[in-house]
Each structure stands twice: as structure tokens, then as C-alpha cells.
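[1] the sequence and its predicted three-dimensional model are supplied below.
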Amino acid sequence: MQPPESSVHYSRWDDSSPDQVSMAAVSNTGEPSCCQRISQKLCGGKLGVAMKVLGGVVLFWVVFILGYITGYYVHKCK
């Protein structure tokens, strides 16, 4: 799989105006790949928000449980 080609165009015609730099990615096909479609579906819109909230809740509980277990063994009475 080859990386997509990109073109960079830099123009500076007048010193008083800010520099203009434009970048455009050139794609060989008109439609996004399978991974891009899945990423757009899971990371955008209402489903994307729900996935991020669910991921945050799962991450919270994983860290909580690991901290609880670690604290138990660190502070266990001998």
C-alpha cells in the first residue's frame, strides 16, 4: 500500500499580504477505503459521541479496579 501523494503550493506575490500555503491530498480513487469508512462511522455523529462516552466509562473502571487491586497489595497487613 503506497501513501497518498500530496501537492503543496506556495505563493507569495505581495509583501504586505500574509503568505498563502495550500496543501491538497491527491487520491487515486474517489471513494474512501474500508478503514476510513469505519473510522468515520465510529468517530462521527451520535454514534461517535456514544463510543467516546462508553470508552471513557470503561477506562475509568479499568483504572479504578487496577488502583484498588494495587492498593490492596501495597497496604496489606502482614
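    Noted; the coordinates are in hand. Numbering: from 1, shown residues only.

[2] going forward, measure contacts between C-alpha atoms and count neighbours the same way
    Noted.

[3] now do the top helix by length along the chain: distance to the chain's middle.
    Scanning the chain for the longest helix, with DSSP state H as the assignment, gives helix 45-74. Mean-position distance between helix 45-74 and its chain equals 19 Å (C-alpha atoms, centre = their mean, to the nearest Å).

[4] hold the first one in mind and look at this next one:
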Amino acid sequence: MEPSGESSVHYDRWNESNINMNVEASESTTRRLYNRVCTGYTGIALKAVGALAALVVIYVIGYVTGYYVHRCP
């Protein structure tokens, strides 16, 4: 329960004239690219394609390594 006295936390109201509502102009190019590519359905698809490409690369490395290790003399 809160004490009946005054709270020690003070909240200031925002001064409406100092708020920058133009978010696109204040964001950096890398942040806009990240928001467009790495979030939502595009981000999920991009991560899935990246994971599949990594698995293929690991498979090829393992196949080539196994070929040279188990090659008949």
C-alpha cells in the first residue's frame, strides 16, 4: 500500500513544441535498412534463407573433408 503522503516521484509533462515527430528524417540509413529488411515477414524469410545457406556450406565443407580423409590410397 502507498502512504497517504505525497509521492517523491515527480513527472514532468512533455513540452509539445520540442517533440520531433519526423521519425524517418531522424533515423540513420542503417537503422532504416535494418527496420525494412530484418523485421516482420521479410526478416523471418531472410533469417531462414541465411540458416539454409549456412547449413549447405557446412555440408559441402564436411563432404569435401570426408572425401579427402577417407580417400583410398
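    The structure has been received and is ready for your questions. This structure is a prediction, so every number in the text was calculated from the model and none was measured.

[5] please state their TM-score.
    Overlay of the two chains. TM-score (TM-score structural alignment, normalised by the length of the second structure): 0.64; 51 aligned residues with a C-alpha RMSD of 1.7 Å.

[6] picking that back up, mind reading off the mean deviation between the longest helix of the first structure and the second structure?
    Aligned to the second structure and superposed, helix 45-74 of the first structure gives a mean residue distance of 0.4 Å (mean C-alpha distance after the TM-score superposition for the first structure).

[7] which bit of the second structure covers that helix?
    Aligned using TM-score structural alignment, helix 45-74 of the first structure spans residues 40-69 in the second structure.

[8] same for the longest helix of the first structure, what does it pack against?
    helix 34-43 (3 or more C-alpha pairs under 8 Å, 6 or more residues apart in numbering; DSSP states H and E).

[9] pull out the buried positions in the helix it packs on.
    Buried residues in helix 34-43 of the first structure, counted by 16 or more other C-alpha atoms under 10 Å: Leu42.
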